[in-house]
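>>> Structural data only, the sequence is not supplied:
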């Protein structure tokens, strides 16, 4: 297994559809998950130019062409998991672009296998 075969973040088909719809309406997008209270604990979707990524924020990868970042403190908690960005019915975060769509992004996760962790560690990605 090559570390390049391991995605730290992926999106479900439903999430991809919503991301593409939002991109058509708003242009290039990015995600950020900070782990703060309230809306900050959900993945937030922004137009690329409307959010300043912090110097220490961790780029986990891209989903449907949108970069996905996480605050360093949250990454320490989640680094042993693959994040799976999904969509469920409900109101989106107050500042997230899906607000008003009747849908919201939701982070699910699964633990990396020992083999995946070893591969990520071998290249300093863990």
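Nice, I can see it. As the structure is a computational prediction, the values presented were derived from the model and not from experiment. Residues are numbered from 1 along each chain as shown.
>>> use CA for all of it now, contacts and neighbours both
Fine.
>>> And the helices in this structure?
Ranges of helices in the chain, per DSSP state H, are 13-26, 72-78, 114-122.
>>> can you tell which of the ones you listed is closest to residue 61?
helix 72-78 (12.7 Å; C-alpha to C-alpha).
>>> Would you mind pulling the contact partners of the closest one?
If you take C-alpha atoms under 8 Å, 6 or more residues apart in numbering as the criterion, helix 72-78 is touched by 33-35, 56-58.
>>> put this beside the first:
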């Protein structure tokens, strides 16, 4: 996460959000696969799409940054990770995970559903970036 100083008393800003459509699909997928997580790598082969995996099936490490957790109305939050190198380029970007009709990557759990997750992004304001978790 960002190690920049925060103003005293300022609420942290979330770097990630979720549309209700994506939350609904996550609830369905969690019922089938158990707890899930996202990884946004920025690489080739659907690298611009967030990849959804059962927790434990994608290993994160020192080369990854946890952007935050999504509340999809599940018992456990859904963590969102990004490669550190991609984070350096996107550190001032807010990401919203959405879902659209189409075929996702064969590695992402939504692939057989006829839908795919995608990221909608916007630049954060300077104040938001300063307060981001």
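Yep, that arrived. Every value quoted in this text rests on a predicted model; they were computed, and no experiment measured them.
>>> Buried ones among the contacts of helix 72-78 of the first structure?
33-35, 57-58 (16 or more other C-alpha atoms under 10 Å).
>>> In the second structure, which residue range corresponds to stretch 10-25 of the first structure?
Aligned by TM-score structural alignment, stretch 10-25 of the first structure falls on residues 17-32 of the second structure.
>>> Burial check on the counterpart of residue 37 of the first structure in the second structure, number of neighbours?
Alignment note: residue 37 of the first structure maps to residue 44 in the second structure; criterion TM-score structural alignment. When counting by other C-alpha atoms under 10 Å, one arrives at 8 neighbours for residue 44 of the second structure.
>>> What of the one 3 residues further on?
Residues within reach of residue 47 of the second structure, counting by other C-alpha under 10 Å, total 13.
>>> What are the neighbouring residues in contact with it?
40-41.
>>> With residue 18 of the first structure instead?
Residue 18 of the first structure neighbours (C-alpha under 8 Å, 6+ apart): 87, 98.
>>> Distance-wise, check the nearest residue to residue 26 of the second structure once chain neighbours are set aside relative to residue 27 of the second structure.
Once flanking residues are discounted, residue 26 of the second structure sits nearest to residue 72: 6.9 Å by C-alpha to C-alpha, 6 or more residues apart in numbering. From residue 72 of the second structure across to residue 27 of the second structure, the span is 7 Å (C-alpha to C-alpha, to the nearest Å).
>>> Kindly report the same for residue 96 of the second structure.
17 Å.
>>> Identify the residue range in the second structure corresponding to stretch 95-105 of the first structure.
With TM-score structural alignment as the criterion, stretch 95-105 of the first structure aligns to 107-117.
>>> ends of that stretch, how far apart?
12 Å.
>>> so how far is that stretch from its chain's centroid?
Offset of stretch 107-117 of the second structure from its chain centre (C-alpha atoms, centre = their mean, to the nearest Å): 15 Å.
>>> Check stretch 65-82 of the first structure too.
Distance, centroid of stretch 65-82 of the first structure to centroid of chain: 7 Å (C-alpha atoms, centre = their mean).
>>> Which stretches in the first structure count as strands?
Per DSSP state E, the first structure carries strands over the ranges 9-11, 29-33, 44-47, 58-63, 66-70, 81-89, 103-111.
>>> what would the ones you listed look like in a markdown table with distance to residue 117 of the first structure?
Below are the strands of the first structure laid out as a markdown table (distance: least, C-alpha to C-alpha, whole Å):
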| stretch | distance to residue 117 of the first structure |
| --- | --- |
| strand 9-11 | 14 |
| strand 29-33 | 22 |
| strand 44-47 | 27 |
| strand 58-63 | 15 |
| strand 66-70 | 19 |
| strand 81-89 | 9 |
| strand 103-111 | 9 |
